[in-house]
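Peer 1: Please work out how this folds:
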Amino acid sequence: MTKVLIAGFAGAMGQQAVALVKSLPGFELSAVVGHHLTDLDPTSYGLENSTTVYADREQVETGAADIWLDFTVPAAVFENVSYALRHGMAPVVGTTGLSDEQVEELQQLAKQNGLGGLIAPNFGMSAVLLMKFAKEAAAYFPEVEIIEMHHEDKKDAPSGTALATAKLISENRPAHETAPDSTESLPGARGGDYQGIKLHAVRLPGYVAHEQVLFGGSGEALTIRQDSFDRSSFMSGVKVGLEKVGTLTELVVGLENIL
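Peer 2: You can find the predicted model right below:
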């Protein structure tokens, strides 16, 4: 049995992940981490007695799990993944907010500890395909903006998916003349900027996770959009990550790179 620890198990994504792991043959939910819990009885959370509940990552011992599945918050994810790698657990990370420098540092740490892992800006297949199609379209439409829309509780902006989309687009769009900066009568009205690509973040109740990539050309436009209406849609990608992380020899960024 492959032992899985879920960090952030009490959150919306964490609860979906708990149900997934419990349903997968060959996998065991050996441990969960919830920040500053006072009740460490697994049955209080509908878990088996064999599942250890931790209130802090520092309490997790080496050997507690083979895989560290992280659905926590941006402020904690770097330290969580560092801890997992130092204690022999392969990370599968759905938490966004890592900087490029932090990802590089984690990749070095994974190499030093002889572990593979996965950092996925998005586990939804529609989002992965959107990023793939947007990268392809950028070769023909270099003028582009991104709008992402999420629930009001999402902590980071722009989303990891939107930022990953911008990075992929920037790799493939040809050199072009950038339109002159417009005057913002209200600062921030034109959104954030990644290598000339404007990103706009919306946070409203009623939304889950949505993204539009808008390409503009002479006399025409192209819009690519994906919508995640329920968090259960992410679990097919999480399943792939759990099943394949044991075969990885490095810390990979992007679900599309292991499909």
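
Peer 1: rest of the way, CA atoms for contacts and neighbours
Peer 2: Will do.

Peer 1: that's a strand at Glu148, yeah?
Peer 2: Yes: Glu148 sits within a strand when classified using DSSP: H, G, I helix; E, B strand; the rest coil.

Peer 1: Would you do the same for the sequence below? I want to compare the two.
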Amino acid sequence: MIKVGVLGAAGRVGSAVAAGVNKADDLELVAEVSAGDSLQVLLDKDVDVIVDFTTPAAVMGNLDFCINNGIHCVVGTTGFDDERYQQVRDWCAANEGVGVLVAPNFAISAVLTMAFARQAAPYFESAEVVEYHHPNKLDAPSGTAVKTAQGIADARREAGLGEMPDATEQALDGSRGANVDGVHVHAVRMQGMVAHEEIVFGTTEQSLTIRQDSYGRESFVPGVLTGVREVASHPGLTIGLDKYLGL
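Peer 2: Okay, the predicted model is just below:
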């Protein structure tokens, strides 16, 4: 049995993850931590793996504590950048054997969407990403959209493609979205949405749209549980669930 602690257990995703762990025959939920709770309970309960769905402001402190106490970490909290990833790598280097998975999205459909987008990228002159989320999301664009755009940009570079055609000379601030490695990313925040992404590709007289939709937080649970089961076998920092799925 893998002993699991959920950080952010009172949140919508955290509560869904806690319920998923409780249903699994090979996992045991031994700690549920909410804002203001002491992390000492993770040591008292001898937790093997934590799942973190908290906030960008809290996640680094949580990882500092867990990694340096030998606890594996599966992280769905967003707000990571290169500086934060490097800090996690440094903590892992000082604690050999600890595995950390940081995934911008745990929905299997979203992971496949990112993989498909990278496959398609070399065949189209243009590509843009549009992501749609609920209005309570704290970051924009989403980590999923940023990782999707980075994958498209990498695939374009590997294929020897240059800049995308765009003759825009006048634009209102933000009208072309964020520029992520040369790929424009647009963030929509709208009541009624949960987590959705479209990647639109275009070339001469044709286009391709890849769309992914998560209609509820339970869509993330199977991917999270895969991470919980596999993280101990992947020491150090892993970015993206695709590495665990062989994509």
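
Peer 1: TM-score of the superposed pair?
Peer 2: Here the TM-score for the pair of chains, by TM-score structural alignment, normalised by the length of the second structure, is 0.92; 241 aligned residues with a C-alpha RMSD of 1.7 Å.

Peer 1: Give the other helices and strands that the longest helix anywhere in the second structure contacts.
Peer 2: With secondary structure taken from DSSP state H, the second structure has its longest helix at helix 143-158. Packing partners of helix 143-158 of the second structure (3 or more C-alpha pairs under 8 Å, 6 or more residues apart in numbering; DSSP states H and E): helix 108-120, strand 126-133, strand 178-180, strand 183-189.

Peer 1: Let's see that with 6 Å instead.
Peer 2: In terms of contacts (3 or more C-alpha pairs under 6 Å, 6 or more residues apart in numbering; DSSP states H and E), helix 143-158 of the second structure is packed against helix 108-120.

Peer 1: what's the burial count for the corresponding residue of the second structure for Glu79 of the first structure?
Peer 2: Using TM-score structural alignment as the criterion, Glu79 of the first structure maps onto Gly61 of the second structure. By the criterion of other C-alpha atoms under 10 Å, Gly61 of the second structure has 10 neighbours.

Peer 1: Spit out the contact partners of Gly61 of the second structure.
Peer 2: By C-alpha atoms under 6 Å, 6 or more residues apart in numbering, the contact list for Gly61 of the second structure is empty.

Peer 1: related to what we said a few turns ago, next one: the longest helix of the second structure to chain centre, how far?
Peer 2: Relative to the centre of its chain, helix 143-158 of the second structure is centred 14 Å away, using C-alpha atoms, centre = their mean, to the nearest Å.

Peer 1: go on, stretch 2-13 of the first structure?
Peer 2: A distance of 14 Å separates the centroid of the chain from that of stretch 2-13 of the first structure, by C-alpha atoms, centre = their mean.

Peer 1: for stretch 245-259 of the first structure, same thing?
Peer 2: Distance of stretch 245-259 of the first structure from its chain centroid, counting by C-alpha atoms, centre = their mean, is 13 Å.

Peer 1: buried residues in it?
Peer 2: 245-246, 250-256 (16 or more other C-alpha atoms under 10 Å).

Peer 1: Secondary structure and distance to Val53 of the first structure added to those, as TSV?
Peer 2: Shown next, in TSV, are these (DSSP: H, G, I helix; E, B strand; the rest coil; distance: C-alpha to C-alpha, whole Å):
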residue	secondary structure	distance to Val53 of the first structure
Val245	helix	23
Gly246	helix	24
Glu250	coil	29
Leu251	strand	26
Val252	strand	28
Val253	strand	28
Gly254	coil	29
Leu255	helix	28
Glu256	helix	32
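
Peer 1: rewinding a little: the strand or helix carrying the match of Glu79 of the first structure vs the first structure, mean deviation?
Peer 2: Element membership of Gly61 of the second structure [criterion: DSSP states H and E] is helix 56-67. When the first structure is superposed, helix 56-67 of the second structure averages 1.5 Å from its matched positions, counting by mean C-alpha distance after the TM-score superposition for the first structure.

Peer 1: any idea where the helices of the first structure begin and end?
Peer 2: Counting by DSSP H, the helices of the first structure are 12-23, 74-86, 100-112, 125-138, 160-172, 235-244.

Peer 1: Please name whichever of those helices is nearest to Ser218 of the first structure.
Peer 2: Ser218 of the first structure lies closest, by C-alpha to C-alpha, to one member of the helices of the first structure: helix 125-138, at 14.3 Å.

Peer 1: The second structure: matching residues for that closest one?
Peer 2: Helix 125-138 of the first structure lines up with residues 108-121 of the second structure when matched by TM-score structural alignment.

Peer 1: so the longest helix of the second structure versus helix 108-120, what angle?
Peer 2: 20 degrees (axes from the mean of the first three to the mean of the last three C-alpha atoms, to 10 degrees).

Peer 1: just to revisit the earlier point, out of the buried residues of stretch 245-259 of the first structure, which is nearest to Leu98 of the first structure?
Peer 2: Closest to Leu98 of the first structure, out of all of those and judged by C-alpha to C-alpha, is Val253, at 11.0 Å.

Peer 1: Quick check: that closest one vs Phe234 of the first structure, distance?
Peer 2: 16 Å (C-alpha to C-alpha, to the nearest Å).

Peer 1: Using CSV, lay out the helices of the first structure together with distance to Asp193 of the first structure.
Peer 2: Formatted as CSV, these follow (distance: least, C-alpha to C-alpha, whole Å):
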stretch, distance to Asp193 of the first structure
helix 12-23, 29
helix 74-86, 20
helix 100-112, 16
helix 125-138, 16
helix 160-172, 9
helix 235-244, 29
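
Peer 1: Quick check: which of those is nearest to Thr223 of the first structure?
Peer 2: helix 125-138 (9.2 Å).

Peer 1: what comes up buried for the closest one?
Peer 2: Neighbour-count burial for helix 125-138 of the first structure flags 125-128, 130-131, 134-135, 137-138 (criterion: 16+ other C-alpha under 10 Å).
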